[in-house]
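Q: generate coordinates for the sequence data below:
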Amino acid sequence: MKMVDVQLFQTLKGKFIPAADTVNSAGAPAYALSPRHALAQYAATGCLNATYYAGAEAQLATVLELCREVDPYFIAQTAVYLRERGYMKDMPALLVAVLAGQGAEELRPAFGRAINNGKMLRNVVQILRSGAVGRKSLGSRPKKLVQEWLNSASEAQLLAAAVGTAPSLADVVKMVHPKPAEAWRAAFFAWLIGRPYAAHDLPPLTAAFEAYKANRAAPLPDVPFQMLTALGLSAREWAQIARNGGWHMVRMNLNTFARHGVFGIDGMAQVIADKLRDREAIAKAGVFPYQLMAARQAATDAVPVAVRLALDEALEIALENVPAVEGRVVVCADVSGSMHAPVSGSRGTASSAMRCIDVAGLVAAAMLRKNPDALVLPFETKVVDCRLHPLDTVITNAQKLAALGGGGTNCSAPLVWLNEKRVEAELVVFVSDNESWMDARPRATATMQAWSAFKRRNPRARLVCIDCAPNASTQACEREDILNVGGFSDDVFRMIAAFAAGQLDYRHWVGAIEAVGLAG
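A: Model (predicted):
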């Protein structure tokens, strides 16, 4: 009887793995994402700032090129998806500006959904005037949409929009010449751009601000705090700002409150702590878990312990969307050298203190909290030993992982380790910048080869690759058992849960974006 040709079957198994069809930014073999998938990836992770592998201009050029390869409807869907579910700012504004440059019919619905506050309005105007999308003027249709926003926004929205420059809201008003129907709005615009106005027509918040400037004994107006900071406020006035402030504003200004003596006032530490841990406010704010982690890391010792503990509690609340997955979960956190880059790109002294490695640590620690028997495998050139306890705080475990790292990137290392140990699991989650190069080899990527071997032992297993950097390639090609998704919003966790439960179709993430309706 003839013996089975083992070598032949090993060769045949390799042929069933798709060959790599591109190279990544590190020059190693990779799989190209489709133009739609690549646009979603860049838009979800890019902040138009320099990353470890790509400068801001290169990112912009790539996004614009991808927009030329996809239809305007998908561009509009991506803008709405990333604004409403990813809470992104720069990229949705850029995509809306692209639609304006194209003269696309989808501009109106995309503008109405994605340009939903004054910051977004100023962003899209700035991008259009920069010439980045091929024009340096607004054009009649975008101008009309900006006018409509100005003529329908509330006084509070207009005041919030008035904070900031390049362009300022006054610049925008001068640019588009809105024709308001209400006397209060006409007075507000005149006040904003320094033209004569009837004081009795000013809307209430603006009138209160003018009254306060004229008489500091008047009540502190409920206006954006940036309008008040040049007035030499007392600690009690700063405390009133903290009481009136929105959730994000308070989170971002804890050290400012400490410097101005707010926490020295009896009861204010508790007031701010209660605001930060308020479940409804957290949900309404659409906070990224990593924003809470950043606030926790940035809080100095001058911020009371009760407030810092409230941030920990708020983080736990924000992570309630993390799925508890049936079966064994493995989380592979990339701790290589490139993961130490700022998560939102390099902006010099304004760069975020949060790095890609912090996000990887946060995702891994959060998954461990909801799946206590999960196996966490940090990796760089090889798997790095790090013992985490599921009952430790998410902050503690994330910081343990973020303290690791350095060295090259080897995305196949955790899968090779799992195969060597013959570990069984139903879900494997990677958090990486996807720039594997230590394991470069001809034909298929080492990650796909190792995943193929893992699947032979775990036929029902699924692989999720969360990319925290703007890329147009992946180490694991998209297919029924592999999900590639970018970004770090709560929606990523929701997609993991749906994918693990078999509730996503073959299009996965792109399909979720394509399901976005453009009706108002």
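Q: contacts and neighbour counts: CA atoms only from here.
A: Will do.
Q: now do the helices in the stretch 101-250 of the chain.
A: Using DSSP state H, counting those that start in this stretch, the helices assigned to the stretch 101-250 of the chain run over residues 107-114, 118-129, 140-152, 155-161, 169-176, 183-193, 204-214, 235-244, 247-252.
Q: can you lay out the ones you listed as a markdown table showing distance to residue 449?
A: Formatted as a markdown table, the helices of the stretch 101-250 of the chain follow (distance: least, C-alpha to C-alpha, whole Å):
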| stretch | distance to residue 449 |
| --- | --- |
| helix 107-114 | 41 |
| helix 118-129 | 43 |
| helix 140-152 | 49 |
| helix 155-161 | 52 |
| helix 169-176 | 54 |
| helix 183-193 | 62 |
| helix 204-214 | 63 |
| helix 235-244 | 55 |
| helix 247-252 | 44 |
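Q: which one of those helices lies nearest to residue 262?
A: Set against residue 262 and scored by C-alpha to C-alpha, the helices of the stretch 101-250 of the chain come closest in helix 235-244, at 5.2 Å.
Q: check the offset of that closest one from the chain's centre.
A: Computed by C-alpha atoms, centre = their mean, to the nearest Å, the chain-centroid distance of helix 235-244 equals 30 Å.
Q: now do the end-to-end distance for stretch 467-482.
A: By C-alpha to C-alpha, to the nearest Å, the extent of stretch 467-482 from end to end equals 13 Å.
Q: for that stretch, which positions count as buried?
A: By neighbour count with 16 or more other C-alpha atoms under 10 Å, stretch 467-482 contains the buried residues 467-478, 481-482.
Q: show me the residues you listed that map onto strands.
A: 467, 473-474, 482 (DSSP state E).
Q: if we can go back for a sec, mind putting the helices of the stretch 101-250 of the chain into TSV with mean neighbour count?
A: Putting these into TSV (neighbours: other C-alpha atoms under 10 Å) gives the following:
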stretch	mean neighbour count
helix 107-114	22
helix 118-129	22
helix 140-152	18
helix 155-161	19
helix 169-176	18
helix 183-193	19
helix 204-214	16
helix 235-244	19
helix 247-252	18
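Q: indicate which one of these is closest to residue 337.
A: helix 247-252 (28.3 Å).
Q: which strands or helices does the closest one pack on?
A: The elements that helix 247-252 packs onto, with contact taken as 3 or more C-alpha pairs under 8 Å, 6 or more residues apart in numbering; DSSP states H and E, are helix 268-276, helix 279-285, helix 289-298.
Q: thinking again about what came up before, which one of the ones in strands among the buried residues of stretch 467-482 is nearest residue 347?
A: residue 467 (20.4 Å).
Q: correct me, but that closest one touches residue 429?
A: No - at 10.6 Å, residue 467 does not count as touching residue 429 under the criterion of C-alpha atoms under 8 Å.
Q: to compare with the earlier structure, here is another sequence to fold:
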Amino acid sequence: MANKSVFASMKGRLLPNATAKNAHGAPAYAYSDAHALAQVAVTGTFGGMFYQSPQEELEYVLDVAEAVEPKFLAQAAIYARQSGYMKDMPAVLLAVLARRDPVLFRAAFGRVIENGKMLRTFVQVIRSGQTGRKSLGSAPKAMVQNWLITASDRALLYANIGNDPSLADVIKMVHPKPASAEREALFAWIVGRPCNLARLPRTLQDWIAFRETGKGPVPDVPFQMLTQLDLSPQHWARIARKGTWQMVRQNLNTFQRHGVFEVAKNVDHVAKLLRDPRAIAKARAFPYQLMVAAQNVAGDVPRDIVEALHDAMEIAVLNVPQVSGQVVVCPDVSGSMTWAVTGYRPGATSAVRHMDVAALVAASFQRVNRGCQVLPFDFDVRDVRLEPRDTILTNAERLAALAGGGTNCSAPLAWLNKRGRAPDLVVFVSDNQSWVDARNGGQGTAMLKEWEVIKRRNPKAKLVCIDIAPYGTTQAQTRSDVLNVGGFSDAVFDQIAAFASGQTGPDHWVGEIEKIDV
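A: Below you'll find the predicted structure:
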């Protein structure tokens, strides 16, 4: 007889062979081309990551954008902007599409280029030559011209904020033909040519007069235009009361410095706006942006404002799914997760790290799902005590304080197996670059091996891997019980809810993108 120690029957199904190496050189599973593009579309920021420079990230994006059909490329660009709330990535995908399929490019343009900042980013990307052409070409030029001609006066004023390129640069580049004397005057003012001031928009005329005299009401123009003026505390208070949710969130310390919060009614107004559910939804804010505001708010900002930020966070994550059965969430707190979400860019580096996002997701799940267990990990599972009754931000800060070492994605599953646990849903939030548990030879990854052990105890168990860095590999191959999904927006929670309830399969995320009509 053959050696039983070698040829004994294996328990459970055979693990699929790893198909790739991750950024650390350890075994992993590669995504399909469509999934790879979907993942990078909602996580890529071109700021550089722990394992990847900005140029390497761009080259990877261009490779996966070329690998898919033009229709899916158009759908991914639209999804990245409308559901992923991304800024630079949709413009890059649209620029590639302009070269690959001008017809689909025209169909997608207006759904991606929703404002002047996106327009300027798109022109910047094209002119860089990184996507295969340095001139706009006929189709892109026509679409940019049409946007400039048909945009509202207010949209053009907002578009006029920023440089490299400025809106004036764009106008000089494409030479739009204005349909009215008023639009001709506005274009002339933007590019710095003499114009008939009486034909400028009323709000712009008010701003010019206010700039010269300092008298009258605060003009209804973009906030950045007002900061150029010499304003009184009363003026700043009016700005705060008229500001959008996003603008107010970003300028709490500015308002404090200018005396806005010395008046109680101003504090009440701003606090009410920050916790307004409709305003939060309209702002399409990432929950982690509230974390930024709470972390960076000055110590002398009134407590009511800080409390409003905590309330806003609770509202922002209301669509975290409530799952029947036992839920375990595993935030990755290893060294590679300490990298900034937006990468490192001079003057534009986010204070929020991938670790903060993972912690925020974990704390949110714990708030919604009674009895949810949180198992943060790096080399192994880290010991942390969370109080379910504490605010989401408070618990997220406790988790994020666990700055870790190496990545071991199998550690939480091994921890559960050692204790004979078999939860119904396990959610990982990680960059998926596990290496501590790298298997030398044999089949699959250590994470998938440990998951199979859990599945033997609970055949209905499901695993969700939220990928928040676009490296293109996972430690658990997509299949009927494993969902790989990426991104920072609350759309991720919708995907998890549908998967956990059995309404959708593991390919649902890519399938949702493919449903977009172009």
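Q: how about the buried residues of stretch 467-482 of the first structure in CSV, adding distance to residue 206 of the first structure?
A: What follows is these, written out as CSV (distance: C-alpha to C-alpha, whole Å):
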residue, distance to residue 206 of the first structure
467, 45
468, 42
469, 42
470, 42
471, 45
472, 47
473, 50
474, 51
475, 54
476, 55
477, 55
478, 53
481, 56
482, 54
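Q: now the helices and strands packed on helix 247-252 of the first structure in a markdown table, with distance to residue 262 of the first structure and mean neighbour count?
A: Below are those laid out as a markdown table (distance: least, C-alpha to C-alpha, whole Å; neighbours: other C-alpha atoms under 10 Å):
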| stretch | distance to residue 262 of the first structure | mean neighbour count |
| --- | --- | --- |
| helix 268-276 | 7 | 20 |
| helix 279-285 | 21 | 13 |
| helix 289-298 | 17 | 19 |
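Q: which one of those helices lies nearest to residue 198 of the first structure?
A: Nearest of these (C-alpha to C-alpha): helix 279-285, 36.0 Å.
Q: before we move on, back to that, for residue 350 of the first structure, which of the helices and strands packed on helix 247-252 of the first structure is the nearest?
A: With C-alpha to C-alpha, the closest approach to residue 350 of the first structure among these belongs to helix 289-298: 13.7 Å.
Q: show me what that closest one is packed against.
A: For helix 289-298 of the first structure, the packing partners by 3+ C-alpha pairs under 8 Å, 6+ apart come out as helix 247-252, helix 305-318.
Q: matching residues in the second structure for it?
A: Per TM-score structural alignment, the counterpart of helix 289-298 of the first structure in the second structure is residues 287-296.
Q: any idea how far the matching stretch is from the chain center?
A: Distance of stretch 287-296 of the second structure from the chain centroid (C-alpha atoms, centre = their mean) equals 14 Å.
Q: just give me the mean distance for that stretch relative to the first structure.
A: Superposing on the first structure and averaging over aligned pairs (mean C-alpha distance after the TM-score superposition for the first structure), stretch 287-296 of the second structure comes out at 0.7 Å.
Q: tell me which residues are up against that stretch.
A: Contact partners of stretch 287-296 of the second structure, identified using C-alpha atoms under 8 Å, 6 or more residues apart in numbering, comprise 249-250, 306, 309-310, 312-313, 316-317, 351-352, 356-357, 360, 393, 489-490.
Q: residues in contact with stretch 494-508 of the second structure: which ones?
A: With contact meaning C-alpha under 8 Å, 6+ apart, stretch 494-508 of the second structure is reached by 319-323, 425, 462, 464, 478-485, 509.
Q: meant to ask about stretch 126-146 of the first structure, not that
A: Under the contact criterion C-alpha under 8 Å, 6+ apart, stretch 126-146 of the first structure has outside partners 64, 93-94, 97-98, 100-101, 108, 111, 121, 125, 166-167, 176.
Q: with these in mind, which one is nearest to residue 190 of the first structure?
A: residue 176 (13.7 Å).
Q: the aligned partner of that closest one in the second structure and residue 417 of the second structure, how far apart?
A: Using TM-score structural alignment, the partner of residue 176 of the first structure in the second structure is residue 174. Going from residue 174 of the second structure to residue 417 of the second structure by C-alpha to C-alpha gives 63 Å.
Q: could you count how many residues lie near the nearest residue to residue 149 of the second structure once chain neighbours are set aside?
A: The shortest distance from residue 149 of the second structure to any non-neighbouring residue, by C-alpha to C-alpha, 6 or more residues apart in numbering, is to residue 178 (5.9 Å). Residues contacting residue 178 of the second structure under the criterion other C-alpha atoms under 10 Å number 17.
Q: tell me how far residue 178 of the second structure lies from residue 185 of the second structure.
A: For residue 178 of the second structure, the distance to residue 185 of the second structure (C-alpha to C-alpha) stands at 9 Å.
Q: also residue 261 of the second structure?
A: With distances taken as C-alpha to C-alpha, residue 261 of the second structure is found 39 Å from residue 185 of the second structure.
Q: quick one: residue 438 of the second structure is in a strand?
A: No - counting by DSSP: H, G, I helix; E, B strand; the rest coil, residue 438 of the second structure is not found in a strand; it is coil.
Q: spit out the contact partners of the nearest residue to it once chain neighbours are set aside.
A: Excluding its sequence neighbours, the residue lying closest to residue 438 of the second structure (C-alpha to C-alpha, 6+ apart) is residue 26, at 5.6 Å. By C-alpha under 8 Å, 6+ apart, the contact set of residue 26 of the second structure is 433-435, 438-439.
Q: buried members of those residues into PyMOL, please.
A: This is how PyMOL selects the buried members of the contacts of residue 26 of the second structure, with burial counted by 16+ other C-alpha under 10 Å:
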select buried, resi 433+434+435+438
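Q: out of the contacts of residue 26 of the second structure, which one sits closest to residue 1 of the second structure?
A: Once C-alpha to C-alpha is applied, the member of those that ends up nearest residue 1 of the second structure is residue 439, at 29.3 Å.
Q: surely that closest one is in contact with residue 447?
A: No - using C-alpha under 8 Å, residue 439 of the second structure is not in contact with residue 447; the gap is 9.9 Å.
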